[in-house]
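S.K.: coords please:
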Amino acid sequence: MKVFVEEQRFKNWVLIILMITPIVGVLIPILTSKEGFPAFNTPKFWSLVMVSFSVVLVFLLILSIKLSTKINEQGVFYRFYPNQCKEKFIPWSRIQQCHVTKYNSLRKFGGYGYRRCFWGKNKGLALNVGGKYGIQLVLENGKKILIGTQNENDAKRVLETYQSKINSNG
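M.R.: You can find the predicted model right below:
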């Protein structure tokens, strides 16, 4: 029995820079002004606190995002936290096709994250946090799900093991 297990998070340094930039953009003008850091009881101080707090909250939310994937003899399990609190399960009997594919997330789905696409050939669901490879599932009802992976070779090996279960559905 072969099992593929992967857990991914957003770890892009560009993302970190984008999150820190607004805080720095607010702090530098305040710290370099002649007035210095605003006094505790001024509206300027509380505006600074609110902007910084909001950016930190968004940053923490993005860092909490986690894509979990598991493939075993039963089927494919996936969870995109915090969008999905419960793990989703697709048994092999519901899968018509399953393979690892290379894709461009920005062109195909408009970026990373939990993406629903309602137009063209890309119709379906994409779950990804980075990279350019994904596990493409085509279900018996024609619905497509793409689950991003950073370990495309391991995913291919495990999918080859269960290919007979997939082919028996088609």
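
S.K.: CA only for contacts and neighbour counts going forward, please
M.R.: Fine.

S.K.: tell me who's in contact with Tyr133.
M.R.: Tyr133 makes contact with 100-103, 148-150, 152, according to Cα atoms under 8 Å, 6 or more residues apart in numbering.

S.K.: filter the residues you listed down to just the ones in strands.
M.R.: Judged by DSSP state E, those include 100-102, 148-149 as members of strands.

S.K.: what's the closest of these to Gly75?
M.R.: Closest approach to Gly75 among those (Cα to Cα): Val100, at 15.1 Å.

S.K.: tell me how far the closest one lies from Trp92.
M.R.: As judged by Cα to Cα, to the nearest Å, Val100 and Trp92 stand 16 Å apart.

S.K.: tell me which of those two has more neighbours.
M.R.: A direct count of neighbours by other Cα atoms under 10 Å for Val100 and Trp92 places Trp92 higher, at 24 against 20.

S.K.: I have a second one here; can you model it like the first so I can compare?
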Amino acid sequence: MKIEFKEEQKFTQWWLWLILIGIGILPIFGIYKQLILGEKFGDKPMSDFGLIIFCLFIFGLIAMFWFMRLKTEIDQNEIRINFFPFIKKRVNWKEIKNAEIVNYGFVGGWGIRLWTKYGTVYNTKGNKGLAIELQNGKKFLIGTQKETEMKKIVEKASWQQRV
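M.R.: I've put the predicted structure just below:
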């Protein structure tokens, strides 16, 4: 099928990267001070092994944010989302009871938000998205930065399903 809508989003907020880089400096400083200079890092220092594990965890977290992507594709048959590395979802238009573009406001942050009034929210930034209610009553929302373009495709697909 021909893809009619495609969007890839990632975390690009400057303040988020400032926080992540700031957090990343801490274990580097600790390793430098404790392992290279031979001085203890803090009043109650971690073991050298603990410091290395902490550093790996922090850089794993930063790498996760670096590689995390929310990809949305819509064609005449289905909506596909891939929030790498967490979920992959395909929904056929016939399974959808209602789909509309909404301003969802602030749902407690970005990423994957569970148990909101829209069901599960998948977003990376902003406050606009495609709210979907399935025939079985389940709900979810896909955030978008291309609200106008997505709205046109959703209206077209919804109309085609009614014919």
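
S.K.: mind checking the SS state of Val76 of the first structure?
M.R.: Under DSSP: H, G, I helix; E, B strand; the rest coil, the three-state class of Val76 of the first structure is strand.

S.K.: that one -> the second structure?
M.R.: Using TM-score structural alignment as the criterion, the counterpart of Val76 of the first structure in the second structure is Ile79.

S.K.: quick revisit: buried subset of the ones in strands among the contacts of Tyr133 of the first structure, written for PyMOL?
M.R.: Only the buried entries of these go into this PyMOL selection, using 16 or more other Cα atoms under 10 Å:
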select buried, resi 100+101+148+149
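
S.K.: can you tell me which of the ones in strands among the contacts of Tyr133 of the first structure lies nearest to Glu160 of the first structure?
M.R.: Nearest to Glu160 of the first structure among those, with distances taken as Cα to Cα, is Val100, at 10.2 Å.

S.K.: before we move on, back to that, just curious, which of the contacts of Tyr133 of the first structure is nearest to Glu140 of the first structure?
M.R.: For the contacts of Tyr133 of the first structure, the nearest to Glu140 of the first structure is Val100 (17.9 Å; Cα to Cα).

S.K.: dump the residue contacts of the equivalent of that closest one over in the second structure.
M.R.: Mapped onto the second structure by TM-score structural alignment, Val100 of the first structure lines up with Ile101. Applying Cα under 8 Å, 6+ apart to Ile101 of the second structure gives the contacts 128-131, 147, 150-151.

S.K.: keep only those of these that are in strands.
M.R.: Filtering those for strands - DSSP E - leaves 128-131.

S.K.: select from those residues the one having the most neighbours.
M.R.: Ranking those using other Cα under 10 Å puts Gly129 first, with 25 neighbours.

S.K.: I'd assumed Asn103 was in contact with that one.
M.R.: Yes - Gly129 of the second structure is within contact range of Asn103, at 6.6 Å (criterion: Cα atoms under 8 Å).

S.K.: give me the number of neighbouring residues for the nearest residue to Gly75 of the first structure once chain neighbours are set aside.
M.R.: The shortest distance from Gly75 of the first structure to any residue other than its chain neighbours is 4.2 Å, reached at Pro91 (Cα to Cα, 6 or more residues apart in numbering). Here the number of neighbours of Pro91 of the first structure (other Cα under 10 Å) works out to 16.
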